[in-house]
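K.L.:
what follows is a protein structure lacking sequence information:
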């Protein structure tokens, strides 16, 4: 019995030893995996030459280069509009007629007044020459005659304004006013009878963010799209860059009234682009989504944007050497693309750089949150 018990205990001890060894081995394996999991995964990219271009994106509105609002210099009712929307007109063509009855009457009265003033002047001049009238009488007659002459010229001018002509070659944009509309003259808010535009030449008036305006230059090429023609790309050229922002926020006279709103607003500058539209597809007021090509190189030494890192000394990349060691190397950058950046100085072709994205640590707090940001 003693031998049987001894064998039994030996088996138990052996099983315990095996279990302990398995536990220790498993723990070591788990600990090793945990340590490996804590190590950051290093992703690398090779420094290489590629074609690169830099783009500034903007949104703008298509407008004709030349357009006019046709209005009247006199106040009168529109008698007849002789053109309609989309009609082609030429400079000097009659496009509308105003009711001129009142002005015809004014002209007839002015002619009668002038004739009467001429008769009085001739008689006064005769009497003055024979000594029967004074120089003052002659001057008064002369004044009345000159005034009547001016009144007639004014009446004739007003009557001629009842014929509305096109000031330029172009196309009637939008519906003109209807017959019977009262056309009111004025410098601030006159009645617009019709609008005429030269649609052979168009421009885009785009707004560019202040962070991008420094790289935009006159003469740069651009492409753009409009919603009306899905998948079609048009071309344009930068022709003008405004020297003031679109809100004129720098103006001292405006700063006091708009300082609170402009301080938080994004500053935009107006950029004008000449449009190529040989097919005549584009229409005024279409929204254009513009990409201005600010730089272009067929062969630029480049790395992914994720390789760039910065500190107080500047911009650097982490170079992975052949032996696995690393080096923080400061670089000079050039063209920035959507995914890559040009390296002007600091790297050589085929070197490897670290492109691992480092996540910033986050902290939690039990403090009450602040008010929502509007």
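P.N.:
Nice, thanks for sending it over. For clarity, every value in this text was computed on a predicted model and none was experimentally measured. Residues are numbered from 1 along each chain as shown.
K.L.:
going by C-alpha atoms from here, please, whenever you check contacts or count neighbours.
P.N.:
Noted.
K.L.:
how far does stretch 117-132 sit from the chain's center?
P.N.:
Averaging C-alpha positions (C-alpha atoms, centre = their mean, to the nearest Å) puts stretch 117-132 70 Å from its chain's average.
K.L.:
outside of it, which residues touch it?
P.N.:
Identification of contacts with stretch 117-132 by C-alpha atoms under 8 Å, 6 or more residues apart in numbering yields 133, 134, 135, 137, 138, 141, 142, 144, 145, 148.
K.L.:
contact partners for residue 241?
P.N.:
If a contact means C-alpha under 8 Å, 6+ apart, then residue 241 has 217, 218, 269, 270, 271, 272 as its contacts.
K.L.:
which SS class is it?
P.N.:
strand (DSSP: H, G, I helix; E, B strand; the rest coil).
K.L.:
count the neighbours of residue 232 for me.
P.N.:
When neighbours are defined as other C-alpha atoms under 10 Å, residue 232 has 10 of them.
K.L.:
quick one: the helices in this structure?
P.N.:
Ranges of helices in the chain, per DSSP state H, are 2-38, 101-129, 135-160, 252-262.
K.L.:
could I get those as JSON lines with distance to residue 183?
P.N.:
Formatted as JSON lines, the helices of the chain follow (distance: least, C-alpha to C-alpha, whole Å):
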{"stretch": "helix 2-38", "distance to residue 183": "81"}
{"stretch": "helix 101-129", "distance to residue 183": "14"}
{"stretch": "helix 135-160", "distance to residue 183": "14"}
{"stretch": "helix 252-262", "distance to residue 183": "35"}
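K.L.:
okay, pairing it with this:
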């Protein structure tokens, strides 16, 4: 009986020890990546719309019924070429009426001049008769009044003639406007009217056609966030893609940064214009472009994985900077420092320090570094004690121990 009790006690002790051993948390494991040397390209991402550099909206200055259309979508046009015709019947009648008014005004002017000549002769005759004492002074005064009235009549007739000539010119101009012509060389990208449609130009000029002057040269109007606009400069190179060609990258150049802010839901952006070469005419107006503006590029620098800057250990000892860390000067390959390197080192000292971790004895140890530009995946390592080939921690992986044992059970009798 004592042996059975001893065996039972031993089994209970072993079961308890195994249970507490299995309940211990597993030791954390860490994933590391190596620091490499290479190039880093810093860029600003934005979204924009492709547009023609010059787009002209063609309208009409006269009202009427559209009688003819000479062009359609995608039609190439030349400057001065007729593209539509408004029914000129009413406008032609207005020209004839204005012409009649001009002829009537000219006749009235001739009549007024005849009246003036007659009044002048009467005035001269009465002056001579007054000197001879044949007529009274009142007759001379009446002749003078008639002469002055005749002069005023001539002036009024001349003004009426000028007015009617102006009306005639306006009617002729309106008749000319009935033929709508292209103002530029280009391609018709939109048409808003059909034959038989009535257009009214009473209050504002209606848009009939939209003509893109030159689709071989286009531009992208992008919206750059206010936090990134300081990095974008005129002349920088840009690449972009469109949904129509998802596997192809197109090139462009920043040509304008507009100072007018665009505020949408409290988000401030600035329009940045990127010039695009479209000689093959594959890009079309209105396409959405995903743009990446290349703001800075460096060759032969140490590339620190961006994930290392985001890593923070969940377990481990207190994070304190290690003593005696020498500043990194970029001479990890063994080259001597010159004046340029010393200047770079002084600039690096002004940069804010960041913390990364390396493994020492399977435990993460903090190391302080200074960083430069970033491409999203890698960051330029400017200073610190790390060198090419060192491995930094980017992720903590906890592996649970697998066991088929359940909770300890007491002995069965």
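P.N.:
Cool, got the structure. Because the structure is a prediction, the values reported are computed rather than measured.
K.L.:
please state their TM-score.
P.N.:
Here the TM-score for the pair of chains, by TM-score structural alignment, normalised by the length of the first structure, is 0.77; 330 aligned residues with a C-alpha RMSD of 3.1 Å.
K.L.:
that older thread, can I get the helices of the first structure in a markdown table with mean neighbour count?
P.N.:
Putting the helices of the first structure into a markdown table (neighbours: other C-alpha atoms under 10 Å) gives the following:
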| stretch | mean neighbour count |
| --- | --- |
| helix 2-38 | 11 |
| helix 101-129 | 17 |
| helix 135-160 | 17 |
| helix 252-262 | 11 |
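K.L.:
of all the ones you listed, which lies closest to residue 322 of the first structure?
P.N.:
With C-alpha to C-alpha as the measure, helix 2-38 is the member of the helices of the first structure nearest residue 322 of the first structure (21.9 Å).
K.L.:
can you get me the start-to-end distance on stretch 193-203 of the second structure?
P.N.:
18 Å (C-alpha to C-alpha, to the nearest Å).
K.L.:
same deal with stretch 231-242 of the second structure?
P.N.:
End-to-end distance (C-alpha to C-alpha), stretch 231-242 of the second structure: 24 Å.
K.L.:
now do the spatially most central residue of the second structure against residue 382 of the second structure, distance only.
P.N.:
The centroid of the second structure falls nearest to residue 221 when counting by C-alpha atoms, centre = their mean (2.2 Å). Per C-alpha to C-alpha, residue 221 of the second structure is found 35 Å from residue 382 of the second structure.
K.L.:
which stretches of the stretch 251-400 of the second structure form strands?
P.N.:
Counting by DSSP state E, counting those that start in this stretch, residue ranges of the strands within the stretch 251-400 of the second structure are 267-277, 288-305, 353-360, 363-374, 378-383, 391-398.
K.L.:
which of the contacts of residue 241 of the first structure are conserved in the second structure?
P.N.:
With both residues aligned by TM-score structural alignment, their matches' C-alpha atoms under 8 Å, the contacts of these that the second structure also has are 217, 218, 269, 270, 271, 272.
K.L.:
how many neighbours does residue 341 of the first structure have?
P.N.:
23.
K.L.:
aligned partner of it in the second structure?
P.N.:
Superposed on the second structure with TM-score structural alignment, residue 341 of the first structure falls opposite residue 379.
K.L.:
repeat for residue 207 of the first structure
P.N.:
In the second structure, the residue matched to residue 207 of the first structure (TM-score structural alignment) is residue 223.
K.L.:
same thing with residue 196 of the first structure?
P.N.:
Taking TM-score structural alignment, residue 196 of the first structure has residue 211 as its aligned residue in the second structure.
K.L.:
pull up the gap between its match and residue 8 of the second structure, please.
P.N.:
In terms of C-alpha to C-alpha, residue 211 of the second structure sits 97 Å off from residue 8 of the second structure.
K.L.:
same question for residue 182 of the second structure.
P.N.:
Using C-alpha to C-alpha, we find residue 182 of the second structure at a distance of 105 Å from residue 8 of the second structure.
K.L.:
for residue 161 of the first structure, what are its contacts?
P.N.:
Contacts for residue 161 of the first structure (C-alpha under 8 Å, 6+ apart) come out as 72, 73, 74.
K.L.:
quick check: the last one touching residue 185?
P.N.:
Yes - assessed by C-alpha atoms under 8 Å, residue 74 of the first structure is found in contact with residue 185 at 5.1 Å.
K.L.:
re the thing from before, for the strands of the stretch 251-400 of the second structure, which one sits closest to residue 99 of the second structure?
P.N.:
Distance to residue 99 of the second structure, taken as C-alpha to C-alpha, is lowest for strand 267-277 among these, at 52.2 Å.
K.L.:
specify the angle between that closest one and strand 288-305 in degrees.
P.N.:
Using axes from the mean of the first three to the mean of the last three C-alpha atoms, to 10 degrees, the direction of strand 267-277 of the second structure lies 100 degrees away from that of strand 288-305.
K.L.:
what range does strand 267-277 of the second structure cover in the first structure?
P.N.:
On the first structure, the counterpart of strand 267-277 of the second structure by TM-score structural alignment is residues 266-276.
K.L.:
show me what counts as buried in that stretch.
P.N.:
267, 268, 269, 270, 271, 272, 273, 274, 275, 276 (16 or more other C-alpha atoms under 10 Å).
K.L.:
how about these in CSV, adding distance to residue 327 of the first structure?
P.N.:
CSV is the format used below for these (distance: C-alpha to C-alpha, whole Å):
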residue, distance to residue 327 of the first structure
267, 40
268, 41
269, 42
270, 45
271, 44
272, 46
273, 46
274, 49
275, 49
276, 50
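K.L.:
which of those residues lies closest to residue 21 of the first structure?
P.N.:
Closest to residue 21 of the first structure out of those is residue 267 (70.3 Å), distances taken as C-alpha to C-alpha.
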